[in-house]
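Engineer: test case, fold it:
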Amino acid sequence: MHIVRAAFAVVLVAVVTSGCRNRPDEGTEEATIDVGGRERSYLYRLPPGHGADPTATWPLAILLHGQLGRGVNMEDQAHASSVADREGFVVIYPDGVDRSWNDYRGVTKASEQKVDDVAFIRALVDRFVAEREVDPKRVYVAGMSNGGMMSFRIACELGDRVAAIGAVGALMPANGADTCAPARPVSAMVIAGTEDPIVPYGGGTVARDLGEVLSGDATRARWVTLNACEPADPPRTIDGRDDGTRVVETRYPRCLEGSEVVFHAVEGGGHSWPSGDGAFPEIVTGKTSLDVDATEELFRFFARHTR
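Structural biologist: I've put the predicted structure just below:
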């Protein structure tokens, strides 16, 4: 089993390192921060007009890469910097330790080293509120795969810092499902492929032996329960592109304290960021849906919510 896992990792590393840029977009800056004696690195970007009005405050989106990626890969895959510029968001792309995040599964290199990624995200939020005019009531975290699972953990443990989270190509880790208790309701958007070969939509074991996740239905139900949502609006089907996928959107807009849960089941979709650049070939991840743009959906969702 360890040989299979190692071979799987080698394939993904080869694809990631060959398929993504190694430099950030022009205007995106590199920085570090000390967290508990460990130097952590990240990229950040300020929107046009930032600093022109010293009384203005800005929303912050923190986007977390998938396992074996880096912040620069997240910027590239999601095309998020152009959206953040247009919508007036500060955006941060942190780097995980050994290209991973310590989510609730407990199986990544960051988990093995007991890296405190919750403290890392908290420190970034506090720094940017103090130094970059970020509005503390408009802080959002989203991620892909391992980064999406880390976003769930952030919602569970930093409900006093974040207004909403997003998870793409990720479902709720089984280890954290029962213990998750946000300090306040946190709005959640989940985008998951029903044919994901890595994070199984039906629940179970991730990529052979990389921990357990709830099913798509159970993930949705857990967040509906956490936010005490009223019944959903009628589902909406989005199928505007001939790409072998369609998206079924289920919205729960009437939840506790104005929170919301939105679930996108990407029927026929794989382990990918809809309308984003794929770091992996289709033979590894399955289809990438073009029916929705995950980045646009997330930023619109974030803009609706404050803490």
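
Engineer: going forward, measure contacts and count neighbours with C-alpha atoms only.
Structural biologist: OK.

Engineer: dead centre of this protein: give me the residue that sits there.
Structural biologist: In the chain, the C-alpha nearest the mean C-alpha coordinate belongs to Gly143, at 1.5 Å (C-alpha atoms, centre = their mean).

Engineer: tally up the residues packed near the nearest residue to that one once chain neighbours are set aside, please.
Structural biologist: Leaving aside its chain neighbours, Gly143 sits nearest to Leu64 (4.3 Å; criterion: C-alpha to C-alpha, 6 or more residues apart in numbering). Other residues within reach of Leu64, judged by other C-alpha atoms under 10 Å, total 31.

Engineer: figure out how far stretch 161-175 is from the centre of its chain.
Structural biologist: Here stretch 161-175 is found 7 Å from its chain centre; the criterion is C-alpha atoms, centre = their mean, to the nearest Å.

Engineer: now the second one, please; I'll put the structures next to each other:
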Amino acid sequence: MSAYRRFKGLLRVTFLGTSDSPGRALDVVTGTLARPEGPRRYLIAVPDDAPPVGAPLVIVLHGGGASAAQVMGRAFPPSPLSLLLEIAARERFVVVAPDAGEGGWADGCARSARAAGRDDVAFVDDLIVRAIAEHGVDPARVYVAGVSRGGWMAYRIASAIPHRLAAFAAILSPMPESGPGSAPEAALPALIVGGTADPLLPYRGGKYRYAFNLMGRLRSIDDSVAVWRGLGGLHDAPATSAIAPRSGQCRTRVTHTVWGADPAGMQVALYRIDGGGHAEPSRLKRYPSFINRLTGRQNGDVEIAEAVWAFFKEKRNARMSAGV
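Structural biologist: Coordinates of the predicted model:
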């Protein structure tokens, strides 16, 4: 390789990152939902060969300062969760990415006057109802995955409307210590991901030191896991495995811990990324180096979109399956 091509490659990794795709992704279209606070925008992707009834639904919640377009790979920098569009084409499920709009999610943790007048739980609930009515989504196979502030919103949804969900995932998001989403009462399968060197939402909990009064205090990731384990009655010893390094792209290590032996039953899972920062793990979707200097290292040994779907795939909402 010439010095010029090496230089171009270095510039690309530094300012653009890398975005590889192993397969065909679903096409994304824009939708609008009328809400009391005004029209709300979302992106939706439906497989052409989806069954007329019974398709799973994965709702993806973007992080603070991002958008539905970013988390679906349509805006810079493309999120590793955008690989869900390729997984959905392969596995035949529907993907919906709501857009928080100005001020971000009304998640109850970050304090934003612009978000205060919105009911984002009701917004997501309405999207679930629409997907069931218009796209034949199976009410027993509805899942929510959120990253960063979207993870706080996932906790709030899981606490407020657990009857709608079969499972949820909170990525790089410790639970808030107080407020909505901090004290769930119903058990749900939960996948939680955290990096021990996250400079923005610390693994150990507390508060990012530059947050001032813009956000409340957080539990640790381990305490967040313990909340959902307690609700699920998962008190036995877990299955723990170290994820073999695959990428050599950064000095991080991943431990996968699962409480609950049945993939179709009650489970709580933790991906602990030692040395990992505030960046979703991925080998195929790499954030630019200048972003990683701010957020910390991005692990490349776990493909987060695949991990999320593997956790969701066998889960069913027993109440919805029984028609309750």
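
Engineer: run through the residues that contact the residue nearest to Gly143 of structure 1.
Structural biologist: Contact partners of Leu64 of structure 1, counting by C-alpha atoms under 8 Å, 6 or more residues apart in numbering, are 71, 74, 93-95, 141-144, 147-148, 150-151.

Engineer: and the gap between it and Glu131 of structure 1?
Structural biologist: The span separating Leu64 of structure 1 from Glu131 of structure 1 equals 21 Å under the rule C-alpha to C-alpha, to the nearest Å.

Engineer: the strands in the stretch 1-150 of structure 1, which residues?
Structural biologist: Along the stretch 1-150 of structure 1, the stretches classed as strands by DSSP state E, counting those that start in this stretch are 29-35, 38-45, 58-64, 90-94, 134-144.

Engineer: distance to Arg307 of structure 1 added to those strands, as JSON lines?
Structural biologist: Rendered in JSON lines, the data for these read as follows (distance: least, C-alpha to C-alpha, whole Å):
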{"stretch": "strand 29-35", "distance to Arg307 of structure 1": "25"}
{"stretch": "strand 38-45", "distance to Arg307 of structure 1": "22"}
{"stretch": "strand 58-64", "distance to Arg307 of structure 1": "11"}
{"stretch": "strand 90-94", "distance to Arg307 of structure 1": "17"}
{"stretch": "strand 134-144", "distance to Arg307 of structure 1": "5"}
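
Engineer: what's the match for the residue nearest to Gly143 of structure 1 in structure 2?
Structural biologist: Mapped onto structure 2 by TM-score structural alignment, Leu64 of structure 1 lines up with Leu61.

Engineer: ok, Gly147 of structure 1 next?
Structural biologist: In structure 2, the residue equivalent to Gly147 of structure 1 is Gly150, according to TM-score structural alignment.

Engineer: how many other residues sit next to that match?
Structural biologist: When counting by other C-alpha under 10 Å, one arrives at 28 neighbours for Gly150 of structure 2.

Engineer: repeat for Lys114 of structure 1
Structural biologist: Residue neighbour count, defined by other C-alpha under 10 Å, stands at 12 for Lys114 of structure 1.

Engineer: how about Glu260 of structure 1?
Structural biologist: By the criterion of other C-alpha under 10 Å, Glu260 of structure 1 has 26 neighbours.
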